[in-house]
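Engineer: no FASTA, just this:
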């Protein structure tokens, strides 16, 4: 995740931590006997959880983490920094018994200079006290929150070793794009912790990483590529002078621009300059071109003191009345909201799962935009959004509540951390500077807007509210609209940030008519969106079901608001979103039905009928026909019911005139809803897809599917395995609830409930790699049906670690 070059060493610091779910002040001491503590590898929750039905107190406690490590002799005389990407919610850090600092806020990263507390070449111990209780002084807490925060050191931890003259921060922005190229602005902070002045240059080098968009088939969920440099932020005032800008070059050749820097002893300088990149390749949602940027600090004598790398996309993004003006073309934003939580582990999902979510949003759901509700999310997720071309609206932590002055100051710190961490991501097009759905607070929101503009003057601000009369202080009026038929705009530009959600919660095991209506509700709203030229776009609530507090949901601690369940398995609504992507990206052909007798409108039989003739007339009427919706991006489909053709059908543009790809619909008599339906999709007159809708015949066997067949043996990497109950035709039993038992054999372990009851004929569990390469065999069994197994390989971890 953290790139390093010749002069900057980044060590993976995730392995072999000692953990105890107790709180004793003495646990900070060097000589504590932690041999009996649990050994864990980060990221990790402070407690594994059921996927539902658990009280929040389960994870709301204080705990301690300890790790012994030895720095190599090469670290002598270098600056040594501990970097933590996220620990929920307040962390106190001790190194060799010394208290070095505290960080409040579980959604933001922090770094601590531990140079003076460590001993190079000798055993060191770091101890972290983590308070995961409900801290009402730390956003988003203070009021009711409609999501769980969970607990633990749930993101990655690193150790950085570099020269005491170093790059502290690099910030690139695209100032303008023309047919000839792009004008960029660099802001580089350089620090000198030595007792001597230093002079030299800082350079920015751009290497074009890819000549085309990353192919979805080649997208590596476990890739370590990319991420921002792990810099510490400090004040910076001095300026140097630009030296040169490269002569015009081929777009595939590297580009370099340099700037002179003069540093006083113990001083910090900010180098700011602009340069032109001829023929720049632009980042776009359809073609996410990325540059590998190398920042290098070189003394006057030619010695490289520090270098670091990150990825950058050249692009402009400006709010427009009917979309986002991306590189001069209007892009209608079609997206969903994403919570970062996963079953069993809460927020403690490793890089692979984070990256997979971005893949699901882009390629399985066909979206071009995501809102990271309601807090900063993992860097790995944002990296994948950069790679795949998913636009991101991200925001500071919060939910409805605004606290006192100290709370607001903490929120401003959170906003600072969010922007300075993530502002090099091309996918991020707007900063959220309001607490989600909070009341108006003029002074506070003037401060958040001004802060955002001072840290990043190029990106617009937005602030999510749920009332139309809210004071408009941002660049974009961002509004949650639960009207089920998008209301007239209040301001321009305007972006709808939530719709649906709690208006029609739908569990994956709900009856088919509700699942169908859930999908159609989403289709109706998106159809309304595409008929509007006064909205930038909209993001529905939400992508995935998530755990929440008892005040929300049906009482099992789950909000069933997602178009997918919490295991990222599709409901019918997910198929609707998938069908709206261009057929050139992926052909989609899915029938939103289980094709069972119970799905037909038999309620018409419950009314009082005068005689058999009246009943026969009722059964023969159109009322007793069941519509079957097919979500597809094909031009036309042909339907065969039990071998008999119902003819070719066109999309229902009468009902959904504005959608890129309206659903198809055909109807079947209530007493014919049984057997098989074969559906063939056509594009430009050519057959491009087929699917079969088969009435379930009763489960006979289990089916296992791993999201990944290869993991890295680092103790942290893991993938999801889905088990389904299917019949002899391979059709899932949509209401199967068998208890499934898993067995894991080999260098890995299961993460989750075991045994566990299926929901809607399926269930998920995670498999985590151990520290030794090998082969993991996973077996699933259930009473009365054939068992299933799958194999996952683990490969050697070659990343440098302490």
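Structural biologist: Cool, got the structure. For clarity, every value in this text was computed on a predicted model and none was experimentally measured. Numbers count the residues shown, from 1 in each chain.

Engineer: make it CA atoms for all contacts and neighbour counts henceforth
Structural biologist: Noted.

Engineer: which parts of this protein are helices?
Structural biologist: Taking DSSP state H, the helices of the chain run over residues 351-359, 379-388, 405-422, 442-455, 512-530, 572-579, 612-620.

Engineer: check which helices and strands the longest one is in contact with.
Structural biologist: It stands for helix 512-530. strand 537-540, helix 572-579 (3 or more Cα pairs under 8 Å, 6 or more residues apart in numbering; DSSP states H and E).

Engineer: now with 10 Å, please.
Structural biologist: Here helix 512-530 touches strand 333-337, strand 537-540, helix 572-579, strand 625-632, going by 3 or more Cα pairs under 10 Å, 6 or more residues apart in numbering; DSSP states H and E.

Engineer: redo those as CSV? Include mean neighbour count.
Structural biologist: Listed next are these as CSV, based on neighbours: other Cα atoms under 10 Å:
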stretch, mean neighbour count
strand 333-337, 25
strand 537-540, 27
helix 572-579, 26
strand 625-632, 22
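
Engineer: nearest to residue 68, of the ones you listed?
Structural biologist: Among the helices and strands packed on helix 512-530, the nearest to residue 68 by Cα to Cα is strand 333-337 (39.6 Å).

Engineer: quick one on the thing from earlier: turn the helices of the chain into CSV, including distance to residue 292.
Structural biologist: Formatted as CSV, the helices of the chain follow (distance: least, Cα to Cα, whole Å):
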stretch, distance to residue 292
helix 351-359, 19
helix 379-388, 12
helix 405-422, 16
helix 442-455, 23
helix 512-530, 36
helix 572-579, 31
helix 612-620, 66
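
Engineer: so which of those gets nearest residue 23?
Structural biologist: Among these, if distance is taken as Cα to Cα, the winner is helix 405-422, at 24.9 Å.

Engineer: residue contacts, the residue most central in space within the chain?
Structural biologist: In the chain, the C-alpha nearest the mean C-alpha coordinate belongs to residue 381, at 4.5 Å (Cα atoms, centre = their mean). Contact analysis of residue 381 by Cα atoms under 10 Å, 6 or more residues apart in numbering lists 340, 351-359, 387.

Engineer: structure B:
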């Protein structure tokens, strides 16, 4: 097949790829020229938290079950102060399937992206097996159990208890896992022989002759007919074909592939040897390639077609980026340039629904980390996270350290087998993401276990030779089996690097929990603790950089956190609104990205034990002027340069100025003017009146898709007349919602430190939705959302 024919034949696939790359709503059904059909099955589920006896049978009457849409949490929870036992139970999900007539004679799989924690899957009452694991994808083949002439019902028993045989469990962990089918589900209809996976590896990217090695993994079913197979691959930038290659497999000797999840159910995990049914095509003579980097995350797509006897039987595509990323003895190098890493750890959990948030919300976290906090790396602590989040990291230029599920505890041999399988599934799901630069193959903060960690490293290296491995530990006296020594260090000063490739992966966090409503002295100290760590990290090139603990506050077990099931360890709260320490991370970006002035205080006279004194300000300006309006207009009360004497290694040190004398007798509005090279670059004002002046409602988006799952955050904020938050506002906001949507959150919702958020989740009917949010003193604010029609599910 020539390029023109392939482009013509794969139009549907290309459109679907574009949707998948930028999706914020549930994917549409798609069929390729080769016959592969992907059918989302996220709507139309029936749910019962009691798992009634006989509930998996085909004839069982589920009319009294709740109607739910995936992603789904097994129980809605308060945002704090609940018992984690509330969600640890076995529930039942059922869904009737409409198997298309075109599936006859083909193979049919059900693909789950994430179910917490163990899933026993049935079709028409027939048990297909159990998958153990909540953070990695799994599939079961339905082919031999489908009734093509009658009803088909898929049933899933979801065990959301903390089972000791499944990582990360076996001991108490410092986070909550929640429950339910919390990631998307698809039916996949394919030919008897199909493309099981694609690994597209850019190589020699910094030379004049970059290439892409496209390794294609085939799954050949038991009914395959003899015939010559051929593979055709293209590299595209948008719709432009850059290069193509063909590979012919004469007289194939492909070994039948047994579904790996059935292997796990049988207790025999697949080996870590290279996959036996793979073939590699090389795409070369690419011409000038646009590199993927932090500022220009250029993406390409690789399209592959599998043919039998000249006729297409399958097509697939992957998104890639050309970059050379490696940890060296002199730091982290991206495309030959040393970059100091500054990032934060992320838990993928949210108030009220745990982990059950759809694509738009998952992507928003990446936007917050990259654009609001200006970080350049995130660690997926402590498990593989949503593909939507990783897609957004690719598109935004946010580097990723991805790690396997775990927290300190290592179980027995069977437990370790599941953990090794987690490595395999994580790598094989995510090996095409250019944003991922390091595989975390050690259980977070666990003790040494030579044999186990030899296996996890060998698995990652056997599957992906293009990336290094790391292993998160909290003690330096550790056997070093990985490529990069990744270290949680909560002390200060930090321990000096003991290996050439050294990355700090947690600091501050639990040693200094801080709430948005804490007093000024604690908020300032929290900010300083992050500043001083990064200052030390910049002092030595052998520190590759640091990933702070952590981005967002998160729910945890009763033996951790602040006694209300929350760890207040984030530089943002659990609604993703900033604490002052967040301003420091933001201020570390180059002013060409954004000019930043972020005070590490709320402007109030008496919030310190000795009244207001030192004003700590995070900024990437080179000079600040401070003004106070005592009632007759703003008067200059001080000028200050970055505190390079104290923070001597940071590229943009914070500013510190004592304003005690300026406010000892009079108080007033504050103005901070920031200068770059002698020119005014930014000016910000803060009220000294101490009055709640305005109530604002700030949605992340106002257009949603009516698929029953698409959601967006709505930030609530009480401010002064200049838009700065009022820290002590705690009023209850009453909501009224008109139209086909629902509120995810409390109603009424009491502000926390003058702010907070709810989420709006679309229903399944298009139309207009109006949210009215009433503040008891400052009136009502309204937001109108447009729900656009969704693509119907066909299965």
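Structural biologist: Yep, it's here. Here the structure is a predicted model, which means the values were calculated and not measured.

Engineer: next, the TM-score between them, please.
Structural biologist: Remark: TM-score between the superposed chains equals 0.90 [TM-score structural alignment, normalised by the length of structure 2]; 739 aligned residues with a Cα RMSD of 1.8 Å.

Engineer: ok, back up a step: residue in structure 2 paired with the residue nearest to the centre of structure 1?
Structural biologist: Aligned by TM-score structural alignment, residue 381 of structure 1 pairs with residue 389 of structure 2.

Engineer: got a list of what the aligned partner of residue 326 of structure 1 in structure 2 touches?
Structural biologist: Matched by TM-score structural alignment, residue 326 of structure 1 corresponds to residue 334 in structure 2. By Cα under 10 Å, 6+ apart, residue 334 of structure 2 lies in contact with 292-294, 323-327, 437.

Engineer: farthest-apart pair in those, please.
Structural biologist: Largest separation among those by Cα to Cα: 292 and 327, giving 16.9 Å.

Engineer: what residue in structure 2 is paired with residue 583 of structure 1?
Structural biologist: Matched to structure 2 by TM-score structural alignment, residue 583 of structure 1 sits across from residue 591.

Engineer: equivalent analysis for residue 338 of structure 1, please.
Structural biologist: Using TM-score structural alignment, residue 338 of structure 1 sits opposite residue 346 in structure 2.

Engineer: list the contacts of its match.
Structural biologist: Residue 346 of structure 2 makes contact with 365-366, 369, 378-383, 385, 547-554, 570, according to Cα under 10 Å, 6+ apart.

Engineer: state the distance from it to residue 422 of structure 2.
Structural biologist: Residue 346 of structure 2 is 19 Å from residue 422 of structure 2, where distance means Cα to Cα, to the nearest Å.

Engineer: and what of residue 141 of structure 2?
Structural biologist: Using Cα to Cα, we find residue 141 of structure 2 at a distance of 20 Å from residue 422 of structure 2.

Engineer: against residue 627 of structure 1, how distant is the equivalent of residue 570 of structure 2 over in structure 1?
Structural biologist: Using TM-score structural alignment as the criterion, residue 570 of structure 2 maps onto residue 562 of structure 1. Residue 562 of structure 1 sits at a distance of 24 Å from residue 627 of structure 1 (criterion: Cα to Cα).

Engineer: do the same with residue 585 of structure 1
Structural biologist: 28 Å.

Engineer: with adjacent residues omitted, what lies nearest to the counterpart of residue 355 of structure 1 in structure 2?
Structural biologist: By TM-score structural alignment, residue 355 of structure 1 lines up with residue 363 in structure 2. Spatial nearest neighbour of residue 363 of structure 2, excluding adjacent residues (Cα to Cα, 6 or more residues apart in numbering): residue 389 at 4.8 Å.

Engineer: over to residue 284 of structure 1?
Structural biologist: Closest to residue 284 of structure 1 by Cα to Cα, 6+ apart is residue 389, at 6.2 Å.

Engineer: so residue 351 of structure 1 makes contact with residue 43?
Structural biologist: Yes. Counting by Cα atoms under 10 Å, residue 351 of structure 1 touches residue 43, with 9.2 Å between them.

Engineer: give the contact list for residue 750 of structure 2.
Structural biologist: Counting by Cα under 10 Å, 6+ apart, residue 750 of structure 2 touches 716, 729-734, 756-757, 775.

Engineer: closest to residue 516 of structure 2 among the residues you listed?
Structural biologist: Checking the contacts of residue 750 of structure 2 against residue 516 of structure 2 by Cα to Cα gives residue 756 as the nearest, at 10.4 Å.

Engineer: how far away is the equivalent of the closest one over in structure 1 from residue 626 of structure 1?
Structural biologist: The alignment partner of residue 756 of structure 2 in structure 1, by TM-score structural alignment, is residue 763. Using Cα to Cα, we find residue 763 of structure 1 at a distance of 29 Å from residue 626 of structure 1.

Engineer: residue 491 of structure 1 now?
Structural biologist: In terms of Cα to Cα, residue 491 of structure 1 sits 42 Å off from residue 626 of structure 1.

Engineer: repeat for residue 692 of structure 1
Structural biologist: Distance, residue 692 of structure 1 to residue 626 of structure 1, using Cα to Cα: 18 Å.

Engineer: ok, for residue 561 of structure 2, nearest residue in space, not its chain neighbours?
Structural biologist: residue 567 (4.1 Å).

Engineer: contacts only, for the one you found.
Structural biologist: So residue 567 of structure 2 contacts 174-175, 509-510, 513-515, 550, 552-557, 560-561, 573-574 (Cα under 10 Å, 6+ apart).

Engineer: now swap in residue 296 of structure 2 and tell me
Structural biologist: Applying Cα under 10 Å, 6+ apart to residue 296 of structure 2 gives the contacts 290, 395-397.

Engineer: and what of residue 683 of structure 2?
Structural biologist: 596-597, 624-626, 671-675.

Engineer: that one corresponds to which position in structure 1?
Structural biologist: Under TM-score structural alignment, residue 683 of structure 2 pairs with residue 690 in structure 1.

Engineer: then residue 322 of structure 2?
Structural biologist: In structure 1, residue 322 of structure 2 lands on residue 314 (TM-score structural alignment).
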